[in-house]
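Peer 1: mind looking at a prediction? Sequence and model below.
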Amino acid sequence: MTDSDIRFYLSILIGRLPYIFSIALVVAGLGITVAYLMPTVYGASAKILVEPPQIPAEMAKPTVHIPPLEQLQIIQEEITTRENLLELARRLDIFGDAAEKLTEGEIVENLRKRTILQLVPTEREGATIFSVSFQARDPKLSAQVVNELVSIILAKNAGMRASKAGDTLEFFEKEVARLADELARQEEAVLEFRNANIHALPDSLDFRRAQLSNQQERLLLLEREESSLRVRRTNLVRVFETTGQVAGTGPLSLEQEMLRDLKRSLAEQLAIFSEGSPKIVALRGRIDSLQREVQASQDTKQAAGGVSELDLQLSDIDERLSFIEREKAAIKENLDVLAKTIEVTPQNETSLNALERHRDNIQEQYNKAVAKLAEASTGEQIELRAKAGRFTLVEPAIPPESRLSPNRRKIAGIGVAMGIFLGFGAIAGLELMNRTVRRPADLVPLVEEPLLGTIPYIWNPGEKEARKRKLSISLATLVCAVAIAGAALYHYRPPLAIAFENLIESIDRNSLM
């Protein structure tokens, strides 16, 4: 770009300055008008502190453990429900006569947009503070709504903590009652099992094994006694058949003593002489003769005396043998029962251990539930007496003295900047579309031969002055129009502001305040 080009563009800029000024003045005026007519919005706020528990957790643990941010979110969701917001709007008459123009959905959406709950950054570590703010055209209404919201939040916080503590206590009360019933049923099941298997329980296994061993020894003794009695009975019968008397039944008669001596002598002689010896034959003859006499004597005594001594002893032996048979049968039956109970004892032990283990588990759960119930009861008392963490109002809302919006200076400055930008943009666009020949360089593309020289446009004596006068009149008219519009805006601001507000509200119903 040459010096001639720079001078050319500067001349165009200087020549277009009135147009730039006119566009910038109009746009800036519109921006200032919008900033001046925009409705004023006030925002009142209150601060709520989340207090830590007043009782150390080592002494008594609270039953409600909800982080402050979660509490804030829960309460925000509760107070911004449709029913609560409609009730708040009716009770405080937030919209006034404009409420008739709005549907319930628009009222709810409007209030949700204007209500703000947020955490407040603090320098002290551990402190949690959040603010509640509300936007309105009336500063008193804004403060009134915020204080009402704060009251609702504090009440809901206390109610929520008390309700959760009560719910926790009620849950553990039901849990303790349920576990107590279940423990009683399990105790009854264990008792029924013990009663049903009282003779086959593991705690009496050693006793039953010792009893089994004793019964087996007793059976062995009885069998030995039975064998001994049967041998004795056989001996009694054989002795009686041989001697004609019962062994050990009183003093022997003369014939019996002689018979005994002869038998002893026969036994001695047999050791010396043979069986066919005359002496031996003579001894046997005398023995046979004495045996016949003794037998005859026994028969005579038996016929005269009734029951013999042999019959008495055999009767005693038979009674004892009968008793032994009955005792052996009872012992064998008892041994069968003991063997069966010992055999099923391991299975019973497994079943009993399962029942008792289940009972112990229920007992452990019951003990823990009772401990938790005590903690829940203490926690409920802490919540009811407001000794746990709670919300406390540290800074109530007061009617604000300064507006929250709009920032009129910022809006006016943006309007002026936009005016200047649009002025330069409009001129730049017009120049780019203008194909008028205004310098020799613009003729070169239009002719085929090289230019020898150019003659500039020659103004008539009155033409330049008339052009300047026309431009001055236009600028003066524009300035006067802007001044008149500014004066009218200042004088008729209230009705104009209302009209502008109605226009905004007709475009966006949520902007109604």
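Peer 2: That came in fine, so what should we check first? Numbers count the residues shown, from 1 in each chain.

Peer 1: switch to C-alpha atoms for all contacts and neighbour counts from now on
Peer 2: Fine.

Peer 1: what helices and strands are in contact with the helix or strand residue 19 falls within?
Peer 2: For residue 19, the enclosing helix or strand under DSSP states H and E is helix 3-37. For helix 3-37, the elements it packs on are helix 408-433, helix 463-491, helix 493-507, judged by 3 or more CA pairs under 8 Å, 6 or more residues apart in numbering; DSSP states H and E.

Peer 1: here's the one I want to compare it with:
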Amino acid sequence: MEEDVKTLKDYLQMARRRKYDIAIPAFLFLVVSVVVALILPPVYQSQATILIEQQQIPSDLVKSTVTSYADERINLIQQRVMTVDNLTRIIDKFGLYSKEKDKLTAAELAEQFRMSAHLELINADIISQGRNSKATLAFKLSFDDKNPQLAQKGTNELVTLFLNENVRNRTERAEETTVFLEEEAQKFKGEIQKIENELAEYKEKYSGSLPELLSANLSSISRIENEIQQLNLQEKMLDERKISLKSQMAVAGQGLLASTTDSHAPSSLAELKQEQVRLLSKYSATHPDVLRIKRQLTILESGQAPEESDASAKLQDARQELAKLKQHYSDNHPDVKATQRKVDDLTDSKSPPSTRKLTDQAASNPAFLQIKSEIDMAEVEQSSIRTHRAELQEKLKLLEMNVSQTHQVERGYYELMRDLDNNKAKYNELKAKQLEAKLALTLEEEQKAEKFSLLEPPLLPNKPIKPNRLKILFIGFLVSIGAGLGIGYLREMMDGSIRGHRALAYIAGAEPLVVVPYIENQEDRDRTRKNVINFSIMAGMLFLGMIVAVHMLYMPLDILWYKAWNRLGLI
């Protein structure tokens, strides 16, 4: 069975049969689209262009404290500007959304304002370090409203807020950087003062053991040791001089001994023994002087009483005690002086009466007195040497102790110095950065750094951006044609009538024997001509109306409609 395939002629016949089903809906849809295009109120947009100017002073000379990218700062400024408080203030200032105020909350009105405000970045392709990237050169701000004056005022207010917020934001960042660096510098300054105080206390505590005094201490130790050696040598020379003077005193006392009785010795036993040693070093044992001294020693040794033996023992003990005290104290120490006086008293008391008598007799001899004076001077010099040597030994002990502590003190001292140097270096670095931050702050305050400048101010719009009436009319025209054809085709599909021999053959399954064509008479021809004329007039009027609406009324219609809507209080 042959498939029922419709030809162009069938569709034309279908359109002719359903001309009213197609024309009426199409006409209604077209009228609706025209009405919609005409009654929609115009929306105006005022736009401003803001240029991002680079820093006027080279960044090598003065660096800015704001290092973020331009698009990042613009988005940040947008978030700060588009707050509910700022937008509510703008809405109240210009009386925006007067009808919606009673129905919407402040947050909803602010959201409606955000939907009407637009931000568009203007980027440029740049090549940096072999990579393609985009740099923001400028951005556009715009605001939409049914009133062109309000659109301009809203855009102007947004521009003002953006410019002021940019200046405030950059200045605040520079101020915050300056304050931060100043606070950190003050912290390090306080830390430096604290370490300096600790270092001063440490130096005072270990004043003699500091590392820088090590060479001086070692030099002082060497000098004091040499001086002690010199003092020991001087003391030895004085001892020899005293021995020599006492020998001379013994020789001078021999003349006195001849005038005294033979039962008494002219000098002490110790001095006679020293004189004997001196004479034996020069003469033989049979020399008359040696023999005389030997006789005197015999007389003194044989003439000692038991009391004198006890005195000798006490004198020996006192001398041993004096030697022990001198090992620990100087000659000026009270204990040393008291023991010395005890030794002198025992020495005087130990002398036999003959010796004391001989001494009394020698006191009037000038030679004897001169020798005695030289011996006393030698003893004074020895005493001074001992005192000075004791002082030097005390200094030597102190210096040796300081040197032994130097290595332990050095560790803590260098640790404090290292902390002090590190803090000073960080403090100097912060002070240098603080000066740079102050220059950057001055740069921002005088607007010599990167800034936003108004390139194109917002103008009063004379042409709405929406609705696009031409687009609405065109779309309405296409929709009306499609809707008419669709409804006509739907009606044809719902009609069960058999039209044409092909439909009959398709249903019956066999071709008819005879096909009688439609015989058109004069009435049919008149009706067809009349319909063509009517549809042509209707189509021409619709087409002419669309052309007039688009060409003649499109531009001024927005202004007329704006005035009409404004008078009716709808704007």
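Peer 2: Arrived safely. In this text the structure is predicted, and so the values were computed from the model without any measurement.

Peer 1: what's the closest of the helices and strands packed on helix 3-37 of the first structure to residue 371 of the first structure?
Peer 2: Closest approach to residue 371 of the first structure among these is made by helix 493-507 (61.0 Å; CA to CA).

Peer 1: can you check what angle separates the closest one from helix 3-37?
Peer 2: 100 degrees (axes from the mean of the first three to the mean of the last three CA atoms, to 10 degrees).

Peer 1: please enumerate residues in contact with helix 493-507 of the first structure?
Peer 2: Outside helix 493-507 of the first structure, the residues within contact range by CA atoms under 8 Å, 6 or more residues apart in numbering are 37, 38, 39, 489, 511, 512.

Peer 1: the second one pairs with which position in the second structure?
Peer 2: Read it as residue 38 of the first structure. Residue 38 of the first structure maps onto residue 40 in the second structure, with residues paired by TM-score structural alignment.

Peer 1: and the helices in the stretch 301-450 of the second structure?
Peer 2: 306-328, 334-350, 353-362, 366-445 (DSSP state H, counting those that start in this stretch).

Peer 1: would you format those helices as JSON lines with distance to residue 241 of the second structure included?
Peer 2: Formatted as JSON lines, those follow (distance: least, CA to CA, whole Å):
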{"stretch": "helix 306-328", "distance to residue 241 of the second structure": "21"}
{"stretch": "helix 334-350", "distance to residue 241 of the second structure": "20"}
{"stretch": "helix 353-362", "distance to residue 241 of the second structure": "20"}
{"stretch": "helix 366-445", "distance to residue 241 of the second structure": "8"}
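
Peer 1: got those helices as a markdown table, with mean neighbour count and distance to residue 172 of the second structure columns?
Peer 2: A markdown table is the format used below for the helices of the stretch 301-450 of the second structure (neighbours: other CA atoms under 10 Å; distance: least, CA to CA, whole Å):
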| stretch | mean neighbour count | distance to residue 172 of the second structure |
| --- | --- | --- |
| helix 306-328 | 15 | 76 |
| helix 334-350 | 16 | 79 |
| helix 353-362 | 17 | 106 |
| helix 366-445 | 17 | 9 |
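
Peer 1: out of those helices, nearest to residue 299 of the second structure?
Peer 2: Here helix 353-362 is closest among those (CA to CA), at 10.9 Å.

Peer 1: residues near residue 66 of the second structure, how many?
Peer 2: Around residue 66 of the second structure there are 17 other residues, counting by other CA atoms under 10 Å.

Peer 1: list the contacts for it?
Peer 2: 170, 173, 174.

Peer 1: gap between the equivalent of the last one over in the first structure and residue 54 of the first structure?
Peer 2: Across the two structures, residue 174 of the second structure finds its equivalent in residue 165 of the first structure, going by TM-score structural alignment. Per CA to CA, to the nearest Å, residue 165 of the first structure is found 16 Å from residue 54 of the first structure.
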